[in-house]
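Participant: next comes the sequence, and after it the predicted model I'd like to discuss.
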Amino acid sequence: MIEPVFSVVIPVLNGAETIEEELDALAGQQGVDFPWEVIVADNGSTDATRDIVRARVEGFPAALRLVDASAVRGAAFACNAGAVAAVGSSLAFCAADDRVGPRWVAAAHEALQGAEAVGGPIRQLRTPHDPNAPILRYSIEHAIRGDCPVIVGTGNLAMRRDAFLRVGGLDFSMTRYGGEDNEFALRVMQAGVRPAIREDVTLFFRSAPTLRTEIRKILGSAGAEVDIWRKHPDQFPFENGRGWLLAVLREYPGLMLHDLRNRNPRSAVRFTLRRLGNIRSKLTGRRRPLPPPRLIDQVEMPRDITKAP
């Protein structure tokens, strides 16, 4: 059997309601003429996730494996465990509740022949599926063009294995929503890895199912942002300085007015919640020391559980 050269890693925790759609999208990939594999890194699911994956192994167009990534709770650890289990010289990551585009695998593999990392547009996942749905702002192409400070991490990113290991993988001490991805992305950029952009490396992102969940994610990501500032003070001297809060209070009215004039109250609310989350985390973070980094070199080979015990 020819070993895969391209490995797709899907971290998952209780993804029974959504993982079928992602597996369907991967099974329907176009233009793939090389050996590849899909590794589902299960973070301790208690629903039917494992059974669903096992039922898809027979007849799947790529080698489909399920590994036990439950030793540490969190998507960052599961991504690292999946990467450790992978055999491909290239790694690609996608979430169990999203949907990759029809040429996601082939386009990423092609791009990695001349680049260390590649990403592409992240669009809204709609029902029924809309291949031309709006592109979300925090897509990798916006980051490279300078519209946001860091790229989105493993949501829609393929990377040469040697580059992923050189950066250290994801830091699974980052436990707040989005923190592991954005902190990883910062280290990617610091290491001199500049991701290429491919329009056909497209991922469709599933929004939060309820307003309450979305608010919780916004506040969590705001706290994670402060953790990143503290973890990398040399990169964020202003955000760690005394003048940050005063600057936020000074800029807030103007930004709110801009959003309201452009009839974008949703953006205004998100900005308000994010800044409130930042402020709360800065105030409470003074009393909470950050844990030391936990990177891929601390991850052991996960147990293969493709076959039911």
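Facilitator: Happy to help now that I have it.

Participant: going forward, measure contacts between C-alpha atoms and count neighbours the same way
Facilitator: OK.

Participant: is the closest residue to Pro291 other than its chain neighbours in a helix, a strand, or coil?
Facilitator: Excluding the flanking residues, the one nearest Pro291 by CA to CA, 6 or more residues apart in numbering is Ser173, at 6.4 Å. Secondary structure, DSSP: H, G, I helix; E, B strand; the rest coil: Ser173 is coil.

Participant: check contacts around Ser173.
Facilitator: Residues in contact with Ser173 (CA atoms under 8 Å, 6 or more residues apart in numbering) are Glu180, Pro291, Pro292, Pro293, Arg294.

Participant: swap the cut-off to 10 Å and go again
Facilitator: By CA atoms under 10 Å, 6 or more residues apart in numbering, the contact list for Ser173 reads Val72, Gly74, Ala76, Phe77, Gly179, Glu180, Leu290, Pro291, Pro292, Pro293, Arg294, Leu295.

Participant: of those residues, which is the nearest to Val57?
Facilitator: Phe77 (23.6 Å; CA to CA).

Participant: what's the helix or strand where Arg250 lies packed up against?
Facilitator: Per DSSP states H and E, Arg250 falls inside helix 244-261. Counting contacts by 3 or more CA pairs under 10 Å, 6 or more residues apart in numbering; DSSP states H and E, helix 244-261 packs against helix 265-285.

Participant: residues in contact with the helix it packs on?
Facilitator: Contacts for helix 265-285 (CA under 10 Å, 6+ apart): 214-227, 229-230, 239-240, 244-245, 248-249, 252, 255-260, 288.

Participant: filter the residues you listed down to the buried ones, ChimeraX style.
Facilitator: Per 16 or more other CA atoms under 10 Å, the buried members of these correspond to this ChimeraX selection:
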select :215,216,217,218,219,220,221,222,223,224,225,226,227,229,230,239,240,245,256,259
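
Participant: how about Glu37, secondary structure?
Facilitator: Glu37 - assigned by three-state DSSP - is strand.

Participant: surely it meets Ser89?
Facilitator: No: at 11.3 Å, Glu37 and Ser89 do not qualify as touching, with contact defined as CA atoms under 10 Å.

Participant: tell me which of the two has more neighbours.
Facilitator: Glu37 (22 against 14; other CA atoms under 10 Å).

Participant: from Ala85, how far out is that one?
Facilitator: According to CA to CA, to the nearest Å, Glu37 and Ala85 sit 11 Å apart.

Participant: try Pro11
Facilitator: 12 Å.

Participant: what do these two both touch?
Facilitator: Ile39, Ala41, Val67, Ala69, Cys79.

Participant: who's in contact with the second one?
Facilitator: Neighbouring residues of Ala41 by CA under 10 Å, 6+ apart: 9-13, 50, 65-70, 75, 77-83, 85, 96, 302-305.

Participant: next step: the residues you listed restricted to helices.
Facilitator: Judged by DSSP state H, the contacts of Ala41 include Arg50, Ala75, Phe77, Ala78, Cys79, Asn80, Ala81, Gly82, Ala83, Ala85 as members of helices.

Participant: was I right to think Ile19 contacts Val53?
Facilitator: Yes: Ile19 lies in contact with Val53 (CA under 10 Å); the separation is 8.3 Å.

Participant: ok, second structure coming up, stack it against the first:
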Amino acid sequence: MQPLDDARRAQAPCSIVVLTYNRAATVLETLGKLVALEEPWPIVVVDNGSTDGTADQIAARFPDVAIVRAPRNYGAAGRNFGVASIDTPYVAFCDDDTAWLPGSVGRAVDVLQRYPSVGVVAAHVVVGPTRRDDTACEPMATSTLPSDGLPGPALLGFMAGACVARTRAFTEAGGYRRDLFIGGEESVLALDLVDAGWRIVYCREVVTHHNPSPVRDVKQRRALLARNEMLSAWLRLPLDLAWRVTGRAIRAMAEQGVLAEALPAALVRLPRALLRRHTVQPTTVALWRQMDADRQRRRAIPTLSIG
């Protein structure tokens, strides 16, 4: 395969930003898939202070890939450095274990160009060698939020490593917060985007493949998700909803066996969250209530087991 020439890259309307931390083998495999797309998307990898030689291995294997070397692990906020380094109007995000399927970034760019109110295109995610649908796809596809005039269901969230954003919208909303680190880090950003008038839309034709890395701590991930659900509520939601989410988060921590880790971590960060608290507008709160009601209805539907 011939490398893409600089002129085609300079004309590309979208860049791909990949976030990685201490997963050299995984990110090298992902980059192999991305450069094989034969589409003119400039690729930027943000190395979140890896200690396994990730950045040097990328530079040796993929000299055309730009590398942003963060001095330490900033979690999801590392993506902000990647966005700051690009000059394209759109940005497609990848984790180090997700890769866009051919044509998908182009389809997302087309949506963003044709619908100026759309700030984020949320992708359809397929998982593993069988490419089964991610469990998050069905709730996105069946969202009941008002979607008149949009090319797909409207959302109040997205998956950080499986979306294409309007660079201006991302930057003006402030990107990802360092204090949430990682795990449900999209919640506050999604609320801020919608509160500023941007729309988030799910497009099934925009597809990314998630091949979960074996280098992951599932228990830690659950603790971070529960902690950040609680903190995000206090950062942006009115008091009644913040207390409601807090109760749910604590119950989830207990059920998942992460209460001892997650609750102290949330409480120690709560004073700072309260100092930076900014409640979203009533229209955005109404959308959150509708989204939450949909989520509770789905959980209430009994499932049938076979066997």
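Facilitator: Here it is on my side, so go on. Not measured: the values here are computed from a predicted model.

Participant: what's the TM-score for these two chains?
Facilitator: Laid over one another, the chains give 0.70 as their TM-score (TM-score structural alignment, normalised by the length of the second structure), with 257 aligned residues with a CA RMSD of 3.6 Å.

Participant: look at Pro11 and Ala85 of the first structure and report which has more neighbours.
Facilitator: Pro11 (28 against 22).

Participant: and that one, what's its match in the second structure?
Facilitator: Under the alignment (TM-score structural alignment), Pro11 of the first structure maps onto Leu19 of the second structure.

Participant: dump the residue contacts of Trp244 of the first structure.
Facilitator: Pro237, Phe238, Arg250, Ile279.

Participant: circling back: put the buried members of the contacts of Ala41 of the first structure into a PyMOL selection.
Facilitator: Of the contacts of Ala41 of the first structure, the buried ones can be selected in PyMOL as follows, counting by 16+ other CA under 10 Å:
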select buried, resi 9+10+11+12+13+50+65+66+67+68+69+70+75+77+78+79+80+81+82+83+85+96+302
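
Participant: touching both of Glu37 and Ala85 of the first structure, which residues are there?
Facilitator: Common neighbours of Glu37 of the first structure and Ala85 (CA under 10 Å, 6+ apart) are Ser7, Val9, Arg65.

Participant: Ser90 is in contact with the first one, correct?
Facilitator: Translated: Ser7 of the first structure. Yes: counting by CA under 10 Å, Ser90 is a contact partner of Ser7 of the first structure at 6.2 Å.

Participant: so the nearest residue to Pro102 of the second structure once chain neighbours are set aside: helix, strand or coil?
Facilitator: Excluding its sequence neighbours, the residue lying closest to Pro102 of the second structure (CA to CA, 6+ apart) is Leu37, at 5.7 Å. Using three-state DSSP, the structure places Leu37 of the second structure in coil.

Participant: how about Ala92 of the first structure?
Facilitator: strand.

Participant: now for the closest residue to it other than its chain neighbours: which residues touch it?
Facilitator: Among residues not flanking Ala92 of the first structure along the chain, Ala158 sits closest, at 4.0 Å (CA to CA, 6+ apart). Contact analysis of Ala158 of the first structure by CA under 10 Å, 6+ apart lists 6-9, 90-94, 104-105, 107-109, 111-112, 116-120, 164, 195-196, 201.

Participant: restricted to helices, list the residues you listed.
Facilitator: Per DSSP H, the contacts of Ala158 of the first structure map to helices at Trp104, Val105, Ala107, Ala108, His109, Ala111, Phe164.

Participant: quick check: neighbours shared by Glu37 and Ser89 of the first structure?
Facilitator: Pro4, Val5, Phe6, Ser7.

Participant: just among these, which is most surrounded?
Facilitator: So for those (other CA under 10 Å), the most neighbours sit at Ser7, 29 neighbours.

Participant: if we can go back for a sec, so how far is Leu290 of the first structure from the residue nearest to Pro291 of the first structure?
Facilitator: The separation that Ser173 of the first structure has from Leu290 of the first structure, given CA to CA, amounts to 9 Å.

Participant: where do the strands sit along the stretch 151-300 of the second structure?
Facilitator: 154-155, 162-166, 199-210 (DSSP state E, counting those that start in this stretch).

Participant: mean distance, the last one to its aligned residues in the first structure?
Facilitator: Superposing on the first structure and averaging over aligned pairs (mean CA distance after the TM-score superposition for the first structure), strand 199-210 of the second structure comes out at 2.2 Å.

Participant: please apply the same query to the second one.
Facilitator: Here strand 162-166 of the second structure is compared with the first structure after superposition; its mean distance to the aligned residues, by mean CA distance after the TM-score superposition for the first structure, is 1.0 Å.

Participant: what stretch of the first structure does that strand fall on?
Facilitator: Going by TM-score structural alignment: strand 162-166 of the second structure matches residues 156-160.

Participant: now do the same contact list for the aligned partner of Val207 of the second structure in the first structure.
Facilitator: In the first structure, the residue matched to Val207 of the second structure (TM-score structural alignment) is Thr202. By CA under 10 Å, 6+ apart, Thr202 of the first structure lies in contact with 99-105, 107-108, 119-123, 131, 135, 139, 156-157.

Participant: what subset of those residues is buried?
Facilitator: Buried among the contacts of Thr202 of the first structure (16+ other CA under 10 Å): 99-105, 107-108, 119-123, 135, 139, 156-157.

Participant: and for Glu21 of the first structure, the neighbour number?
Facilitator: 16.

Participant: quick one: it from Ala76 of the first structure, how far?
Facilitator: 22 Å.

Participant: same thing with His258 of the first structure?
Facilitator: Taken as CA to CA, the span from His258 of the first structure to Ala76 of the first structure is 36 Å.

Participant: related to what we said a few turns ago, tell me the angle the helix holding Arg250 of the first structure makes with helix 265-285.
Facilitator: 170 degrees (axes from the mean of the first three to the mean of the last three CA atoms, to 10 degrees).

Participant: so what's the gap between helix 244-261 of the first structure and the chain middle?
Facilitator: Helix 244-261 of the first structure sits 29 Å away from the centroid of its parent chain (CA atoms, centre = their mean, to the nearest Å).

Participant: one step back: mapped onto the second structure, which of the contacts of Thr202 of the first structure hold?
Facilitator: Among the contacts of Thr202 of the first structure, the contacts conserved in the second structure (both residues aligned by TM-score structural alignment, their matches' CA atoms under 10 Å) are 99-105, 107-108, 119-123, 156-157.

Participant: map Leu186 of the first structure across to the second structure for me.
Facilitator: By TM-score structural alignment, Leu186 of the first structure lines up with Leu191.

Participant: that match - nearest residue in space that isn't next to it in sequence?
Facilitator: Leu156 (6.6 Å).

Participant: please list all residues in contact with that neighbour.
Facilitator: 140, 143, 145, 186-194, 199-201, 284, 287-288, 290-292.

Participant: give me that answer again for 7 Å
Facilitator: Ala190, Leu191, Ile200 (CA atoms under 7 Å, 6 or more residues apart in numbering).
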